[in-house]
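K.L.:
Any chance you could fold what I've pasted below:
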Amino acid sequence: MTTPLAQLLRLVPPPADAPLATDWADVERRLGHPLPADYKELADTYGHGRIDRHISLMVPEDTRAGQGLITRNDGYTEELEDRWDMHEEWPEEVTREAGTTLVVWADTKDAGDLTWLVRPGTSPEDWPVMVFIDDLTEWETYPLTATAFLAALLSGEIDSTILSSELTPPEHTFQPYPR
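P.N.:
Below is the predicted model of the structure:
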């Protein structure tokens, strides 16, 4: 178990019922690239659900139409690129280098998406987390894994100007979505 996951487990109790098993090799084949080990461990521990009724953690498949990791990422980067071209403002971290893409792994009820910035030749364990506001005019980048980001955010180590103050209760909860 990773240290960030151990910290997250202390902050947010996992669901009583274990999530369904995931065939990660099949998921990575369908997505077109590998996924960070910490995310797979996070998804295998918590499954699909919502932290503090605010952050929805995505898993590869789910019961809500269009909300799974694979479905949400189909054409995701191209959609963002079109919107940035329209606003004529791109995040400097997101280059137009072939193979650079964004992979959404969670979303929020008020801010937007939590993504990984994937660059060619970069290990999935080194993909930074980018948080976007819905209209894509603001973003924050964190050189952390998904699990380390969530643990730091929920422990108060990260003070995001984008994410809601609703994530600072003394006790955090995880509510799984129905299967």
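K.L.:
C-alpha only now, for contacts and for neighbours.
P.N.:
Fine.
K.L.:
what sits against the residue nearest to Tyr142 when sequence neighbours are not counted?
P.N.:
With sequence-adjacent residues excluded and distances taken as C-alpha to C-alpha, 6 or more residues apart in numbering, Tyr142 is closest to Val129, at 5.2 Å. For Val129, the contacting residues are 114-117, 141-146, 149, by C-alpha atoms under 8 Å, 6 or more residues apart in numbering.
K.L.:
How about Ala21?
P.N.:
Counting by C-alpha under 8 Å, 6+ apart, Ala21 touches Asp44.
K.L.:
Which secondary structure element is home to it?
P.N.:
Counting by DSSP states H and E, no helix or strand carries Ala21.
K.L.:
Pull up the gap between it and Ala106, please.
P.N.:
Computed as C-alpha to C-alpha, to the nearest Å, the Ala21 to Ala106 distance reads 19 Å.
K.L.:
go on, Leu167?
P.N.:
On the measure of C-alpha to C-alpha, Leu167 and Ala106 end up 14 Å apart.
K.L.:
neighbour-wise, which of these two wins?
P.N.:
The neighbour comparison of Leu167 against Ala106 (other C-alpha atoms under 10 Å) goes to Ala106, with 24 against 19.
K.L.:
those helices in this structure, which residues are they?
P.N.:
All helices of the chain, identified by DSSP state H, fall at 3-11, 24-31, 37-46, 69-72, 76-87, 146-155.
K.L.:
before we go on, could you also do this sequence so I can check it against the first one:
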Amino acid sequence: MRSMADGVFDLLDIPAREIPFAWDAAESVIGARLPLDYKELIDRTGAVIVDGWLCLFGPAGESNESNIALVIDERERAWVKFRQSGIELPIRYFVEGSRLLAFAAVEANYFFWRARDGVAPEEWGVVIADADLEGWYDFDLSATECIYQVLVGDIDLDPFEDLFGGTEHRAEPFLG
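P.N.:
Next comes the predicted model:
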């Protein structure tokens, strides 16, 4: 998988942050190291909302909506509640040694890394789950490759309803 952090950053109309984040605390809470390409992107942008829709989570901030460690924890608790209430989820994502780690969202449609024991974070693919949990989309792409392809319109899934495409995008800080 390759990094498209530079490509995504070039699409956004946002100044680069000057000081990278300290990711150790967030990764400690998550219990996993996160892929470098995504950290490189967020170190430059911070947590942002792109085009008023695509929310990219970051390691800092007290907001549940933008703090990646808090979002991942919330999603993992939600999976437990869904299963307890009888909602059927694709078993392949919920086997021992496998986790879905949220890094972005368009409304309630989440982008996840498919983290697996023994697989380096830079080799994790992306899973997008639509809001009603009926559509699960697997991509053998890094997070930044997936974000880039969504923004330029190469990945156009039903949940996004033509929200993205083109080479000009605006980004605003995601304050939550």
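K.L.:
picking up where we left off before, most packed of the helices of structure 1?
P.N.:
When you average the neighbours per residue for each of the helices of structure 1 (mean count of other C-alpha atoms under 10 Å), helix 146-155 leads with a mean of 21.
K.L.:
Please tell me how far whatever residue of structure 2 lines up with the residue nearest to Tyr142 of structure 1 sits from Cys146 of structure 2.
P.N.:
Aligned counterpart of Val129 of structure 1 in structure 2: Val126 (TM-score structural alignment). From Val126 of structure 2 across to Cys146 of structure 2, the span is 7 Å (C-alpha to C-alpha).
K.L.:
which residues do these two both contact?
P.N.:
Shared contacts of Val126 of structure 2 and Cys146 (C-alpha under 8 Å, 6+ apart): Phe139.
K.L.:
which residues touch the one residue sitting closest to the centre of structure 1?
P.N.:
Centroid check for structure 1 by C-alpha atoms, centre = their mean gives Trp105 as the closest residue, at 3.0 Å. When contacts are counted by C-alpha under 8 Å, 6+ apart, Trp105 of structure 1 touches 57-59, 69, 113-116.
K.L.:
repeat for Gly49 of structure 1
P.N.:
Applying C-alpha under 8 Å, 6+ apart to Gly49 of structure 1 gives the contacts 56-58, 174-177.
K.L.:
in structure 2, which of those remain in contact?
P.N.:
Counting by both residues aligned by TM-score structural alignment, their matches' C-alpha atoms under 8 Å, structure 2 reproduces these contacts from the contacts of Gly49 of structure 1: 56-58, 174-177.
K.L.:
Weed out the non-buried ones from the residues you listed.
P.N.:
56-58, 174-176 (16 or more other C-alpha atoms under 10 Å).
K.L.:
Please convert those residues to CSV, extending it with distance to Asp135 of structure 1.
P.N.:
Shown next, in CSV, are those (distance: C-alpha to C-alpha, whole Å):
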residue, distance to Asp135 of structure 1
Ser56, 18
Leu57, 20
Met58, 20
Phe174, 27
Gln175, 27
Pro176, 27
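K.L.:
Return the member of the residues you listed nearest to Thr137 of structure 1.
P.N.:
In terms of C-alpha to C-alpha, no member of those lies closer to Thr137 of structure 1 than Ser56, at 21.3 Å.
K.L.:
For the residue lying closest to the closest one once chain neighbours are set aside, grab the count of nearby residues.
P.N.:
Counting by C-alpha to C-alpha, 6+ apart, the nearest residue to Ser56 of structure 1 once its immediate chain neighbours are dropped is Arg50, at 4.3 Å. Counted with other C-alpha under 10 Å, the neighbours of Arg50 of structure 1 add up to 21.
K.L.:
any idea how far Arg50 of structure 1 lies from Ala65 of structure 1?
P.N.:
Arg50 of structure 1 is 16 Å from Ala65 of structure 1, by C-alpha to C-alpha.
K.L.:
Repeat that for Gln7 of structure 1.
P.N.:
Gln7 of structure 1 sits 31 Å away from Ala65 of structure 1, going by C-alpha to C-alpha.
K.L.:
can the contacts of Val129 of structure 1 go into a markdown table with extra columns for distance to Pro13 of structure 1?
P.N.:
Output for the contacts of Val129 of structure 1, formatted as a markdown table (distance: C-alpha to C-alpha, whole Å):
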| residue | distance to Pro13 of structure 1 |
| --- | --- |
| Leu114 | 21 |
| Thr115 | 23 |
| Trp116 | 24 |
| Leu117 | 28 |
| Thr141 | 26 |
| Tyr142 | 24 |
| Pro143 | 25 |
| Leu144 | 21 |
| Thr145 | 19 |
| Ala146 | 17 |
| Phe149 | 17 |
